[in-house]
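Engineer: Predicted model, plus sequence, below.
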Amino acid sequence: MKKLLHIDSSVLGPHSVSRQLSAAIVDRLCQTTPDIQITYRDLSATPLTHLSGADLAAAQGAASPDAALAQELAAGQSVMDEFLAADTVVLGAPMYNFTLPSQLKAWIDRIVVAGKTFKYDAQGPKGLAGDKRVVVAISRGGFYGPGTPAAALEHLESYLRGIFGFIGVTKLEFIFADGIQAGHEHREKALSSALQAVTSLHAA
């Protein structure tokens, strides 16, 4: 049975465009692969703690952690287990201040782990997650595509391409909704165009 991991990170709840798009992507993949098993994680409703020195020390075999740190480590292991088990990851990623939400960064810090999703050898780093498909729903208030005046401020798509590429993901797809803060007409047009693009996604 195929497994799908659905991640949302927007803090806007039902008003979020990235959440609408990620839900539409999951619906599309369920239609094309009816027996798919879905795991859902809402990083806004249940945020992970940010990576700390104590986390890293515990990972290197430091003394037994206290109860609070043990809980954080267990949450991090659960995130890693979900990611490793998934055949497909659907990620809702809004742009906040030209980059990704800190909640999403905390999740990424739990899945980019040496020996788990990448390793180093004589040739340098090697990704270990190349068997996964990742579909990212990006929503941005303005316009950040190549050639736009704000292109140099785009640190969301570029970061996600870099980090997933680093861990070996080659099946990486993006659905974009740009200009959602440029007025109601732009928002509706962007959402409609993105939802239309979702219908072209192939089976999971």
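Structural biologist: Noted; the coordinates are in hand. Numbering: from 1, shown residues only.

Engineer: Please make it C-alpha for all contacts and neighbour counts, starting now.
Structural biologist: OK.

Engineer: you'd agree Ser22 is up against Val89?
Structural biologist: No - counting by Cα atoms under 8 Å, Ser22 stays clear of Val89, with 10.2 Å between them.

Engineer: anything in contact with each of the two?
Structural biologist: His6 (Cα atoms under 8 Å, 6 or more residues apart in numbering).

Engineer: Against Asp8, how distant is Val26?
Structural biologist: The gap separating Val26 from Asp8 is 12 Å, by Cα to Cα, to the nearest Å.

Engineer: what about versus this one:
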Amino acid sequence: MEIAQSAALVVVDVQKGFEEEFWGKRNNPAAEGNIAALIDLWQETGRPVVFVRHDSPAGSRSPLRVGHVGNDFKDFVEERRGKGSGRELLVTKSVNSAFYGEPSLDDWLKGEARGGAADGQRAQIVIVGIQTNMCNETTARMGGNLGYDVVFPLDAMHTFDLEGPFGWAATAEELTRATAVSLHGGRFARVVSTEDVLKGAAAA
């Protein structure tokens, strides 16, 4: 796998509110360590990093609501912000896609990632964070629609068990696999491992 020097790491919603019991049972306890490793490498190599924060309305019951401690980034992310030699962006949003946040992620990437891409090469983004089948998947689908080469390291994210219609329910692991099949099989993104990305980025 080739990870371009201009590839942007998009770190989605790694916030303290996701540690609350409100969400239920999660999967992939290795997610935070893998996210941290990717941020570290991106910062060491001067690649661009985007930190995305979900701002739920202040009056809502959401653990991610503005003014609540759950809105803050998890400590391991906050400690890394501003530490890299490359450019960095904070995007805030109130919907699932990071492309519908402020400031415009697409506009920033056009200047940052596409500016460094070789002629004829699609700009590349690597999506990590929370939740796999929600904001990560939505951002990946939209990124694919916008023409980005989307890389999706599945073990650098996690999600939660979920209940749906008709009495149906799915575990976090089942939802993760469904997301992986939909994104990869539908060619919205390349679903890979953190190790694949680390090796590709280090070798570039």
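Structural biologist: Nice, I can see it. Bear in mind the structure is a predicted one, so any value in this text is a computation, not a measurement.

Engineer: TM-score of the superposition?
Structural biologist: The TM-score (TM-score structural alignment, normalised by the length of the first structure) is 0.44; 133 aligned residues with a Cα RMSD of 4.4 Å.

Engineer: So Val26 and Asp8 of the first structure - more neighbours on which side?
Structural biologist: Between Val26 of the first structure and Asp8, Asp8 has the larger neighbour count (other Cα atoms under 10 Å), namely 26 against 23.

Engineer: which residues sit in contact with the more buried one?
Structural biologist: 18-19, 22, 41-44, 91-93.

Engineer: Out of those, list just those in helices.
Structural biologist: 18-19, 22 (DSSP state H).

Engineer: Neighbour-wise, give me the winner out of these.
Structural biologist: In terms of neighbours by other Cα under 10 Å, these top out with Ser18 at 29 neighbours.

Engineer: contacting residues around that one?
Structural biologist: 8, 10, 92-94, 137-139.

Engineer: Ala58 of the first structure: which of those is nearest?
Structural biologist: The nearest member of those to Ala58 of the first structure, counting by Cα to Cα, is Asp8 at 27.8 Å.

Engineer: With Lys126 of the first structure as the reference, measure out to the closest one.
Structural biologist: 27 Å.

Engineer: Walking through the first structure, point out its strands one by one.
Structural biologist: For the first structure, applying DSSP state E gives strands covering 3-8, 37-42, 88-94, 118-121, 124-127, 133-140, 171-178.

Engineer: For my notes, please list those strands in CSV and give distance to Gly162 of the first structure for each entry.
Structural biologist: Output for the strands of the first structure, formatted as CSV (distance: least, Cα to Cα, whole Å):
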stretch, distance to Gly162 of the first structure
strand 3-8, 19
strand 37-42, 23
strand 88-94, 15
strand 118-121, 13
strand 124-127, 12
strand 133-140, 13
strand 171-178, 11
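
Engineer: Which stretch among those strands is buried most, on average?
Structural biologist: Neighbour counts (mean count of other Cα atoms under 10 Å) averaged over each of these peak at strand 88-94, with a mean of 26.

Engineer: Which elements pack onto it?
Structural biologist: Using 3 or more Cα pairs under 8 Å, 6 or more residues apart in numbering; DSSP states H and E as the contact test, the elements touching strand 88-94 of the first structure are strand 3-8, helix 17-32, strand 133-140.

Engineer: And those: which comes nearest Glu72 of the first structure?
Structural biologist: Comparing those by Cα to Cα, strand 3-8 comes nearest, at 18.7 Å.

Engineer: what angle do the lengthiest helix in the first structure and strand 3-8 make?
Structural biologist: In the first structure, with assignment by DSSP H, the single longest helix is helix 67-85. Using axes from the mean of the first three to the mean of the last three Cα atoms, to 10 degrees, the direction of helix 67-85 of the first structure lies 130 degrees away from that of strand 3-8.

Engineer: which of the residues in helix 67-85 of the first structure are buried?
Structural biologist: Neighbour counts over helix 67-85 of the first structure (16 or more other Cα atoms under 10 Å) mark 72-73, 76, 79-80, 82-84 as buried.

Engineer: Looking at these, spot the one nearest Glu185 of the first structure.
Structural biologist: Nearest to Glu185 of the first structure among these, counting by Cα to Cα, is Phe83 at 36.9 Å.

Engineer: tell me the contacts of that closest one?
Structural biologist: Per Cα under 8 Å, 6+ apart, neighbours of Phe83 of the first structure: 5, 89, 111.

Engineer: count of neighbours near the last one?
Structural biologist: Just to be clear, that refers to Ile111 of the first structure. 20.

Engineer: so can I have TSV of the buried residues of helix 67-85 of the first structure showing distance to Phe164 of the first structure?
Structural biologist: Shown next, in TSV, are the buried residues of helix 67-85 of the first structure (distance: Cα to Cα, whole Å):
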residue	distance to Phe164 of the first structure
Glu72	23
Leu73	22
Gly76	18
Val79	16
Met80	14
Glu82	16
Phe83	12
Leu84	13
